[in-house]
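Q: just need the structure, nothing else, for what follows:
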Amino acid sequence: MLSILKTELTDFCELSSVRANINKAYHELESQNYDKVIQICDISIVECEKIKGKAVTLEKEEIANSMFVASAYCKVLKYYSRYWLKLVEGKFKDSWVVLQDTIDNLISVTKFTENHSEFGIREFNSHLNELEKLYPYSIFASSEMVIETKECSICGKSVLDIDCIHIPGNLYWGQIAVTICKDIVFQAVALVKHPMDKRCVMEVSGDNRTEKEKFKLLHYFVENNTNPLKLFTVTELDKYYYNEKYDMVKRNEPCPCNSGKKFKKCCGAIKYERGSHFHIKLENDISLRPLPFSSMLLGS
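A: Have a look, this model is predicted:
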């Protein structure tokens, strides 16, 4: 549906303003002017809503739906800029939630765009997945609940009502149909690795590490990369590390790991400890900027 941004429609000349603003947003993002990107995207989102309202009035459902996707695309750039503001400020913990906001909007764009090679969608998805790997989060909380009432966000009827023709997740006149849950009874909280919503992070109590120690990968990434549009990859490898705390331990002394065994029959038999090693590779010649989109906007 984003392909509508490539077209010129007589009744919707406002599309040219959205195209120009998105192009400006990418230019400002390349220059790390994040506040400016947010401002431009806010203007574009308002423009998309106006065009969507006009499309509904003229009974052009396809255009109305396309404006929902275009607005979500602008929100991706907006939240991604907010994300980098958090990184620059060193607020790594707060940045995780903003990253999830970016991912949520990109999911909407991806779902309703047929050609993922256009507009940098495929690259953006891959890029955000790599950013998630830089965080020390692996366990999340997921709620278990009983839902008594489910209503359609479009017609307000029960989703079980035969008169409700709307399918959750589909677009109708520029609005996405969702299920509104009411009369919720929470049962339990489960610890999971791959929840739909990763905002509720579980952390180990008593962890006295500093923020820099907890987010050492992210800290390294920010120090060595100031371009928010530069692609990169994260590879996790197994590596053996020599533990210096064993240097002063004698063979017949109790093992420092508190196993109760002698050092020679426990950790003394292992000179190195196994651990994870992360390799971050910056793709110097590859940019996140979608070339077909930028060239189209520039009129070439």
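Q: only C-alpha atoms for contact and neighbour calcs from this point on.
A: Fine.
Q: buried set for the helix or strand encompassing D285?
A: When elements are assigned from DSSP states H and E, D285 belongs to strand 272-287. For strand 272-287, the neighbour count (16 or more other CA atoms under 10 Å) marks I280, S287 as buried.
Q: give me the contact list for it.
A: Strand 272-287 is contacted by residues 217, 221, 225, 229-243 when judged by CA atoms under 8 Å, 6 or more residues apart in numbering.
Q: now do that strand: distance to the chain's middle.
A: How far strand 272-287 lies from its chain's middle: 20 Å, per CA atoms, centre = their mean, to the nearest Å.
Q: can you name the element that comes right after that strand?
A: helix 291-297.
Q: re the thing from before, which members of the contacts of strand 272-287 are positioned in strands?
A: 230-242 (DSSP state E).
Q: compare those and tell me which has the most neighbours.
A: Within the ones in strands among the contacts of strand 272-287, neighbour counts (other CA atoms under 10 Å) peak at L231, which reaches 23 neighbours.
Q: quick one: contacts for that residue?
A: L231 neighbours (CA under 8 Å, 6+ apart): H127, L282, E283, N284, I286, S287, L288.
Q: need the three-state assignment for the first one.
A: Reducing the assignment to helix, strand or coil with DSSP: H, G, I helix; E, B strand; the rest coil, the entry for H127 is helix.
Q: that one contacts V234, correct?
A: No - using CA atoms under 8 Å, H127 is not in contact with V234, being 10.2 Å away.
Q: and E151, helix, strand or coil?
A: Quick answer, by three-state DSSP: E151 is strand.
Q: this one as well, want them side by side:
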Amino acid sequence: MLNYFHERQTIPEVSAICSQLDTLKHRIMSGNYENPRKEYDECKDLFDAVKQQAIGNDDEQLANAQLIYKHYFQLFCDLSAYFRLLEEHKYKSSWNILQDCFDEIKFVGKFLAIDARKELPDLYELLENYETLYPYKVFVSSEYIISKSHCSICGNSMQSLACPHIKGNLYYGDIAIEIIDEIQEFQAACLVSHPEDKRCIIELADDNRSEAEKFEKLDQFLTLSLPHLQKFSIETVMETRERNDIIKVGRNHLCSCGSGIKFKKCCGKNLFYQHERNIITPKGIVIFE
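A: As a prediction, the model looks like this:
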């Protein structure tokens, strides 16, 4: 659908949209992340114009293509916003924007043939690597019973014969979504490692560490100053290291800390610790098409 939309540049609005996206892509590749939505805001009304023109001409393919291209455009807005937050060391805020990027890639990719996904696979791989740099490993996922919902297009229940739409399909530039009106029962909140939505994170209420301390792995990675679009791999190695804040004495001697206990039963038990060493291997740069 991206190619179909791009090939319709004889339509002035389509040509203007494609030109604005090219400008945004070039800004990102040059490292300029100021005002991430500037180009999109200047042409967002053009998407509506293309949609209405397509509906008027009974061209459902163009109407659907403009929706996919709109989300494709928004992906690069989110990507620019994400890189900007990284440079501003706003790591906690960057997490949700990172998840927005994943959502846009998945949504757009769903409607494209594998060989027509342009730079999406490379971007997804790159962002997956960034995701591993965050401390979040466990998330909250809720379970509930829906008692009432309706179709976003026709307003009828999607379980009824009155609704002809299939959830997730496109219809003249709109996607059929099941909108929840009423939840009968909230059943559970589960701790999971691979939820559908990773935005519901778990944090300690009294964690007063700085942003750099909480996101130490990500913060240290950024000190390498690799281009944000450079792919990379991470190999994590656990090493046993000796603490340098403990004065060693004989195992059966009194501990150097002054506790009056033998060293082997006091500080000697904590003489070694496990250190995580991360080996970063740079790979190729993601090139926008």
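Q: tell me how far the closest residue to Y136 of the second structure other than its chain neighbours lies from D122 of the second structure.
A: Leaving aside its sequence neighbours, Y136 of the second structure sits nearest to I201 (CA to CA, 6 or more residues apart in numbering; 6.9 Å). Going from I201 of the second structure to D122 of the second structure by CA to CA, to the nearest Å gives 26 Å.
Q: OK, contacts around F215 of the first structure?
A: F92, L134, Y135, P136.
Q: again, only this time at 6 Å
A: Going by CA atoms under 6 Å, 6 or more residues apart in numbering, F215 of the first structure touches no other residue.
Q: any idea how far it is from M196 of the first structure?
A: 23 Å.
Q: just to revisit the earlier point, please identify which of I201 and D122 of the second structure sits among more neighbours.
A: D122 (18 against 14).
Q: and what about the more buried one, helix, strand or coil?
A: Classified using three-state DSSP, D122 of the second structure is helix.
Q: repeat for C190 of the second structure
A: strand.
Q: who's in contact with it?
A: V140, S141.
Q: now do 7 Å
A: By CA atoms under 7 Å, 6 or more residues apart in numbering, the residues touching C190 of the second structure are V140, S141, S142.
Q: which of the residues you listed are also in contact in the first structure?
A: Counting by both residues aligned by TM-score structural alignment, their matches' CA atoms under 7 Å, the contacts of C190 of the second structure that remain in contact in the first structure are V140, S141, S142.
Q: would you say the first one is within a strand?
A: Yes - when three-state DSSP is applied, V140 of the second structure is found to be in a strand.
Q: relative to Q53 of the second structure, how far out is the nearest residue to it once chain neighbours are set aside?
A: Nearest in space to V140 of the second structure, with sequence neighbours left out and distances taken as CA to CA, 6+ apart, is L191 at 4.8 Å. From L191 of the second structure across to Q53 of the second structure, the span is 47 Å (CA to CA).
Q: and A113 of the second structure, by the same measure?
A: 26 Å.
Q: out of those two, which sits in the busier spot?
A: Q53 (15 against 10).
Q: so is the more buried one in a helix, a strand, or just coil?
A: helix.
Q: got the contact list for it?
A: Neighbour list for Q53 of the second structure: empty [criterion: CA under 7 Å, 6+ apart].
Q: mind telling me what it corresponds to in the first structure?
A: Alignment note: Q53 of the second structure maps to K54 in the first structure; criterion TM-score structural alignment.
Q: what lines up with V286 of the second structure in the first structure?
A: By TM-score structural alignment, V286 of the second structure lines up with L288.
Q: what's the burial count for its match?
A: 21.
Q: again, but for the one 4 residues further on
A: As a burial measure, P292 of the first structure scores 13 neighbours (other CA under 10 Å).
Q: distance of it relative to F119 of the first structure?
A: 7 Å.
Q: sec struct for L112 of the second structure, please.
A: coil.
Q: ok, back up a step: who's in contact with the residue nearest to V140 of the second structure?
A: Here L191 of the second structure is in contact with V138, F139, V140, S141 (CA under 7 Å, 6+ apart).
Q: what's the closest of these to Q66 of the second structure?
A: Closest approach to Q66 of the second structure among those (CA to CA): S141, at 32.8 Å.
Q: quick one: buried residues of stretch 244-261 of the first structure?
A: Y246, R251, P254, C255, P256.
Q: which of the residues you listed fall in helices?
A: If you go by DSSP state H, those have nothing in helices.
Q: nearest to W173 of the first structure among those?
A: P256 (66.2 Å).
Q: which residues in the stretch 51-200 of the second structure form strands?
A: 139-151, 170-171, 174-175, 178-192 (DSSP state E, counting those that start in this stretch).
Q: mind putting these into JSON lines with distance to D59 of the second structure?
A: Shown next, in JSON lines, are the strands of the stretch 51-200 of the second structure (distance: least, CA to CA, whole Å):
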{"stretch": "strand 139-151", "distance to D59 of the second structure": "23"}
{"stretch": "strand 170-171", "distance to D59 of the second structure": "11"}
{"stretch": "strand 174-175", "distance to D59 of the second structure": "13"}
{"stretch": "strand 178-192", "distance to D59 of the second structure": "25"}
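Q: out of those, which comes closest to Q66 of the second structure?
A: strand 174-175 (10.0 Å).
Q: ok, average deviation of the closest one from the first structure?
A: Strand 174-175 of the second structure, aligned to the first structure and superposed, deviates on average by 1.2 Å (mean CA distance after the TM-score superposition for the first structure).
Q: what range does that strand cover in the first structure?
A: Going by TM-score structural alignment: strand 174-175 of the second structure matches residues 175-176.
Q: ok, and what's touching the matching stretch?
A: F68, G169, N170.
Q: go with 10 Å
A: For stretch 175-176 of the first structure, the external contacting residues (CA atoms under 10 Å, 6 or more residues apart in numbering) are 52, 64-65, 67-69, 108, 153-154, 166-170.
Q: ok, stretch 106-116 of the first structure next?
A: So stretch 106-116 of the first structure is in contact with 1-3, 65-66, 68-77, 100, 103-104, 119, 121-125, 128, 169-171, 176, going by CA under 10 Å, 6+ apart.
Q: repeat for stretch 198-207 of the first structure
A: In contact with stretch 198-207 of the first structure (CA under 10 Å, 6+ apart) are residues 96-101, 136-143, 191-192, 214.
Q: since that was my last question, I'll sign off now.
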